[in-house]
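make a model of this:
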Amino acid sequence: MAFIDYTKVNTIAIGVHVVSWIMQFVGHGKFEGRKPALLDNLVQALFLAPLFVWYELLFKLGFYKNLKKEVDSAIEVELRKLKAKKGE
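Now for the predicted structure:
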């Protein structure tokens, strides 16, 4: 049985987490021009943001196609609501 170096595994996991945070800041600053929501909620920053990045990667790789369609559809509904609210 092979020995698993948990120190190495933890280092990789922490590295992925940090890179995800950096990518989120760059993405929001460059493409959206506004601060990420993680600055408003620490729980979201620590748990939901990396999960979001993971699912986006899975979607890009072609996994969970039906879930992606459902999420995209729900996002469209929410965007329409926001646009209608801004128009008021």
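
CA atoms for contacts and neighbours, from now on please.
Fine.

can you pull up the most central residue in the chain?
The centroid of the chain falls nearest to F52 when counting by CA atoms, centre = their mean (2.7 Å).

so which strand or helix has it?
helix 49-60 (DSSP states H and E).

please enumerate the helices of this structure.
Counting by DSSP state H, residue ranges of the helices within the chain are 6-27, 42-43, 49-60, 65-87.

what about the ones you listed, which gets the closest to K35?
Nearest of the helices of the chain to K35, taken as CA to CA: helix 6-27 at 7.6 Å.

run this one through as well so I can compare:
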Amino acid sequence: MGLFDLESNYASFAAYHRNPINIFIHMILTWPTVFTASVLLYFTPPLIAHSPIQLVNGGAYVVLNYGFFMTLIYALYYVILDRRAGSLAALLCFLGWIGSSVLGRSLGFSLAWKVVLASQILCWSGLFIGHAVFEKRAPAIFDNFAQATLMGSFFVLLEILRSCFGYEPYPGFHAKVKVKIDAEVKAWNDAKLKKAY
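Next comes the predicted model:
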């Protein structure tokens, strides 16, 4: 599976997310985990000396730091995967980065890390409960950390676009992906049966 193969990455991630309640939980909690992580990244040093960009006179700033760098990586990755939905995801990433910078600056580090910690614990607990109770399968993050952290937010966006607007990256995408998902789930079930014996 190639890093930029949308079909394979989507199918691999979707194989871990088939239960509608678990998918709904992910729709609610996945983007907030990314957003709150960005709040903490606001406090990393600038990548370029004197790089603050003033957004509001005397108000909040965004800084070209590791938060910006991570946002740029995610945004480019999503656009490469699918130009249309990826552009929307990139826009959401940059809006999230700006919002997290504003929030980080207004909270200050001593309060921000506590807010981030509480929200991360809440969100990750909800995501793990979704897998344990409804999906009955461990999260994808345990099997492929990089793919799960890159694909999670985009998977959620694609699911929302599909369920609300019938969006497909290209005609026949979901039919092709379903075949791959079924094959991955069958392989997982076969491996589980083999372990039982």
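
which residue in the second structure lines up with the residue nearest to the centre of the first structure?
By TM-score structural alignment, F52 of the first structure lines up with F155 in the second structure.

mind listing what its match touches?
Contacts for F155 of the second structure were tallied using CA atoms under 8 Å, 6 or more residues apart in numbering; they are 10, 13-14.

quick check, nearest of those residues to L55 of the second structure?
Nearest member of the contacts of F155 of the second structure to L55 of the second structure, counting by CA to CA, is Y10, at 35.9 Å.

which parts of stretch 41-53 of the first structure are buried?
Burial within stretch 41-53 of the first structure, assessed by neighbour count using 16 or more other CA atoms under 10 Å, is assigned to 45, 49-50, 53.

span of it from start to end?
Using CA to CA, to the nearest Å, the end-to-end distance of stretch 41-53 of the first structure comes out at 17 Å.

on that earlier part again, need the contacts of F155 of the second structure in a markdown table (columns: secondary structure and distance to S106 of the second structure).
Shown next, in a markdown table, are the contacts of F155 of the second structure (DSSP: H, G, I helix; E, B strand; the rest coil; distance: CA to CA, whole Å):
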| residue | secondary structure | distance to S106 of the second structure |
| --- | --- | --- |
| Y10 | helix | 37 |
| F13 | helix | 36 |
| A14 | helix | 37 |
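
tell me how far E168 of the second structure lies from I181 of the second structure.
16 Å.

more neighbours, these two?
Using other CA atoms under 10 Å, the more surrounded residue of E168 of the second structure and I181 is I181, with 24 against 17.

ok, now how distant is the more buried one from F109 of the second structure?
42 Å.

so who does R83 of the second structure touch?
Listed by CA under 8 Å, 6+ apart, R83 of the second structure has no contact partners.

residue in the first structure paired with it?
Under the alignment (TM-score structural alignment), R83 of the second structure maps onto no residue.

that older thread, of the buried residues of stretch 41-53 of the first structure, which is the nearest to L82 of the first structure?
A49 (21.7 Å).

isn't that closest one right up against L39?
No: the pair formed by A49 of the first structure and L39 falls short of the contact definition of CA atoms under 8 Å, at 11.0 Å.

run a quick neighbour tally on I23 of the second structure.
Residues near I23 of the second structure, counting by other CA under 10 Å: 23.

just the element for it, please.
Going by DSSP H and E, I23 of the second structure is in helix 20-41.

state the span of the first structure onto which that helix is aligned.
Under the alignment (TM-score structural alignment), helix 20-41 of the second structure falls on nothing in the first structure.

ok, now which ones touch C164 of the second structure?
Per CA under 8 Å, 6+ apart, neighbours of C164 of the second structure: none.

any figure for the gap between it and L157 of the second structure?
From C164 of the second structure across to L157 of the second structure, the span is 11 Å (CA to CA).

before we move on, what about Y10 of the second structure?
Y10 of the second structure is 11 Å from L157 of the second structure, by CA to CA.

so what secondary structure elements neighbour the helix holding I23 of the second structure?
When contacts are defined as 3 or more CA pairs under 8 Å, 6 or more residues apart in numbering; DSSP states H and E, helix 20-41 of the second structure packs onto helix 66-81, helix 83-107, helix 109-129, helix 145-165.
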